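Student: I'd like to go over a predicted model; first the sequence, then the structure.
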Amino acid sequence: MLTTLMSIMIVLLLLGFPMMVPLISGALVTLLVYFPKLDPMTLIQQTVGGVQSMSLIAVPMFILAADVMTSGQIANRLLNFVVAFTGHRRGGLPIATAAACTLFGAVSGSTQATVVAIGTPMRPMLLNAGFSPCFSTALIINAAVIALLIPPSVYMIVYGVVGGASVGEMFIAGIGPGLLIFIFFAVYCYFVSDPTKVVVRATRKEKLKAAKEAGLGFLFPVIIFGGIYSGVFSPTEAAAVSVLYALIVEAFIYKSLKFKDLPRIALDTGVVTAVVFVLIAVGQAFSWTISFARIPNLILPALLGDAPSKLRILTVLSIAYFIGCMFVDPVVVIMILTPIFRAPIASSGIDNVLVGIIVTLQAAIGSTTPPFGCNIFTAIPVFKQKYWDVVRDVPPFIFMMIAVSVLIVVFPQIALFLRDMAIR
């Protein structure tokens, strides 16, 4: 059964079909061949049911908010702020790039939007300061994945729906790992940078001006988190608030957005949302099929043993998601692997929020890991670089994120201490 399922998927992928086709085809053929008495309509019901969760309403809202802010001035104002305060120090420009990606991630929640919004103005500054094109691009596409851990995060929402974890708790738990990755990147940038590659120190007046202009950007996560944890609105409602806030700031305060721009932005959001939701729908059908066929019972005993420890479960889970996200869209990987690991996670008593953060981190690493990381293929047309030039300086950043992943597995409180403080 497993051989049939995998063979169908591999053949269809090699023939160039989009990921949704191998997923649904593999599930359908498996049910027809091995469970002929099962009504095929069940698969359709699972497909439709995959996108019926109310929590998924937040996905298009956060995507729309990110598109609005990418089209406006929030990203540039945040960038000017961090450059004003760090650009004159050793490694200041690379550190400013990582910091701007982190701040914009707390606003947008989209790694690809961060690549475009921060990378487009920042990369020429890095090149003018003498940093190599390969290093500059590698830094941008890797720092952009912090957006997946600094909430809001689409992948956290998807895991929350599939894995049954609290999205609100995952939002707060992602802050610690996201900041730790930023610290690792900042230290690395400091030591690999030439002390002479800096910008002119900003005056006190310029710093105050940059801080004032970026103030509304900083207020965004305060409103979102404050609203969620004060009980004013839910994480799903926070997504709608984020769209409203982005529109008010960009259209009425900064006046960087015209109403004639809204149809284009809405269309871009609709296209991305459609792709995500189709993957979630067919992923749900596929995950239900492998659970119904008891395929996890064929795989997990060989990987985990009879009585696996929490450490072993988290290690195997991390490796599985990491490898999967190297080749396939993280949404698909979450939909496929989460049902496989659900039983051992529940039986071992591992905190589901911790699992969600580890899964999101693997998705972040996979977004920049060759061969098929989505940030790689975003950077190629945006920065007009060849594939090998984009990935050449990526390995050090990948190793640092893997190190953070290991630390979280060994010391879970890195991810959970803020969550525990928030819900007491």
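Tutor: Received the coordinates, thanks. Numbers count the residues shown, from 1 in each chain.

Student: use CA for all of it now, contacts and neighbours both
Tutor: Noted.

Student: which residues outside the helix or strand where residue 332 lies are in contact with it?
Tutor: When elements are assigned from DSSP states H and E, residue 332 belongs to helix 330-348. Contact with helix 330-348 is made by 155, 158-159, 162-163, 276, 279-280, 283-284, 286-288, 291, 295-296, 300, 309-310, 313, 317, 320-321, 324-325, 352, 359, 363, 366-367, as judged by C-alpha atoms under 8 Å, 6 or more residues apart in numbering.

Student: got another, please set it beside the one above:
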Amino acid sequence: MSSALLILLGLVVLLFTGLPIFAGLAIFGGLLIMNGAGSFGGLTEIIFNKISLYILVCIPLFTYMAHLMIRGRIVDDLYETAYTLTRHLPGGVGIATIAACMVFSAISGSSVATALTIGAVAIPQMIRYGYSPQVAYGLVAAGGTLGILIPPSGPMIIYGVATDTSIGGLFMAGLLPGLLLAGIFMLSTSFHQRHAKREKRATLQEIGSALRKSAWAIALPCMVLGGMYLGVFTATEASAIGAMLALLVGTAIYRTIGIKEIWLAAIDASRTSGMLFMILAGAAIFSHAITKMMLPQQIVEFVLSADMGVYGFLIAMMILILILGMFLESIAIILITSPVVLPALGILEISPIWYGVLLVINLELAMITPPVGMNLFTIKAVTGAPIGQIIRGAAPYAVLMIVGLLLVLLFPQLAMWLPSTML
């Protein structure tokens, strides 16, 4: 167990130097292999076997779908629709912000993209309706974190590949906890902003008009997730259908996508996917190295000897991931910890799907936790506000997120019920 901790600590220290994640994983893993085997033989085969998996096709396709919808301005009316439906409620503009984040999360699969896109529209609106800037910043930073929990989610795909867990099952498992967190945020906003300015209830004509404007932005992710839930297609097939539908809607219905937008969306999706595949290649080397050194077996022996139990083990892992999340990017945390943790999950009979949801919620928390909370710096980039003010605004939502994490920990069916009903 001590050697496992030393290796993980050494990798974390190496990544702190600013070395790219893929390079840190590959170099450190390569050195471990060289130390044990005396050569780098077989590394190319290890990498090829990892990144040639059929399921990985869904990474570029889901990313392409998101970029097409954004460049085609299919998602532009999301916030206005949410505001039309909620403007009469206490804290209505804040609730609209969370609702828009929730739907955009199901399109982008990215916390940073969600905070960036919705924040640019919602923050000025909330301040205009009497919200303090600090509260507005915190609300968007927290709402943006839903991007990696509500499917389709990039980190869930990476976790599913790293642990050989059903990606469709993970997507369905993240849906109810994502809605739960969004609901907690909405209730808190409604209570604390009950005296803020609000408008009269929208008429049926206004509601109908708003829903028509954003109908496709709402319908596309519903069709993709619904098809997976009903067993009509797999996660990989869903990504291809989603990309195709986004292209058809943008070119034939909205008519906002031309050859230039198709090309630029493809370039953006290729860059994002290429980065993820490089990280996966480095992770393949690191995972192979620690497997050869039998570190997972050491972890299993430690868990058995410590008699921690299911909840003791999960709480210890959540604390460790929270600490790592303060310094490392979420994909790195998934790829560093998953090969080590997976055998222990089997010994303790913990569902990897349940653990995956707990992991992603914890990674969400890291997005608004200093010193390296990516959503905090995203809001700073959008507003130019002092980082301390943004951190103070996000702090109450970090506490609410811990409450959500504890609820999913204590009531596993919040994550496991929907996957159990899939066809």
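Tutor: Thanks, I have the structure now. Keep in mind that what you see is a predicted model, and the values were worked out from it rather than measured.

Student: now, the contacts of helix 330-348 of the first structure that are in strands?
Tutor: With DSSP state E as the criterion, strands contain none of the contacts of helix 330-348 of the first structure.

Student: now, of those, which are buried?
Tutor: 155, 158-159, 162-163, 276, 279-280, 283-284, 286-288, 296, 300, 310, 313, 317, 321, 324-325, 352, 359, 363, 366-367 (16 or more other C-alpha atoms under 10 Å).

Student: list the contacts for the nearest residue to residue 269 of the first structure once chain neighbours are set aside?
Tutor: Using C-alpha to C-alpha, 6 or more residues apart in numbering and skipping residues adjacent in sequence, the residue nearest residue 269 of the first structure is residue 64, 5.5 Å away. With contact set as C-alpha under 8 Å, 6+ apart, residue 64 of the first structure has these partners: 243, 265, 266, 269.

Student: my guess is the second one contacts residue 70. True?
Tutor: Spelled out, it's residue 265 of the first structure. No. Applying C-alpha atoms under 8 Å, one finds residue 265 of the first structure not in contact with residue 70, separated by 9.7 Å.

Student: what about the longest helix in the second structure?
Tutor: Counting residues, the longest helix found in the second structure (DSSP state H) is helix 259-292.

Student: that one against the first structure, how far on average?
Tutor: On superposition with the first structure, the mean distance recorded for helix 259-292 of the second structure (mean C-alpha distance after the TM-score superposition for the first structure) is 1.7 Å.

Student: what residues of that helix count as buried?
Tutor: 261-262, 265-266, 268-270, 273, 276-290.

Student: before we move on, what about stretch 320-335 of the second structure?
Tutor: Neighbour-count burial for stretch 320-335 of the second structure [16+ other C-alpha under 10 Å]: 321-322, 324-335.

Student: tell me the SS of residue 327 of the second structure?
Tutor: coil (DSSP: H, G, I helix; E, B strand; the rest coil).

Student: so the residue nearest to it when sequence neighbours are not counted, which state does it fall into?
Tutor: In space, and not counting its chain neighbours, residue 327 of the second structure is closest to residue 372: 5.5 Å by C-alpha to C-alpha, 6+ apart. Using three-state DSSP, the structure places residue 372 of the second structure in coil.

Student: so what's residue 372 of the second structure up against?
Tutor: Counting by C-alpha under 8 Å, 6+ apart, residue 372 of the second structure has contacts 325, 326, 327, 328, 366.

Student: now, which of the residues you listed sits nearest residue 135 of the second structure?
Tutor: Closest to residue 135 of the second structure out of the contacts of residue 372 of the second structure is residue 366 (18.7 Å), distances taken as C-alpha to C-alpha.

Student: now the closest one: how far from residue 420 of the second structure?
Tutor: The gap separating residue 366 of the second structure from residue 420 of the second structure is 29 Å, by C-alpha to C-alpha, to the nearest Å.

Student: now the helices for the stretch 101-250 of the first structure?
Tutor: Along the stretch 101-250 of the first structure, counting by DSSP state H, counting those that start in this stretch, helices occupy 111-128, 133-143, 154-163, 167-173, 175-192, 204-229, 235-247.

Student: what's the closest of the ones you listed to residue 408 of the first structure?
Tutor: Using C-alpha to C-alpha, the nearest of the helices of the stretch 101-250 of the first structure to residue 408 of the first structure is helix 175-192, at 7.7 Å.

Student: who's in contact with the helix or strand that contains residue 36 of the second structure?
Tutor: Using DSSP H and E, residue 36 of the second structure sits within helix 21-37. Here helix 21-37 of the second structure makes contact (C-alpha under 8 Å, 6+ apart) with 11, 14-15, 39-40, 278-283, 285-290, 292-293, 332.

Student: got the buried residues for that helix?
Tutor: 21-33.

Student: tally of neighbours for the closest residue to residue 167 of the first structure other than its chain neighbours?
Tutor: Excluding its sequence neighbours, the residue lying closest to residue 167 of the first structure (C-alpha to C-alpha, 6+ apart) is residue 160, at 5.3 Å. Here the count is done by other C-alpha atoms under 10 Å, and residue 160 of the first structure has 21 residues near it.
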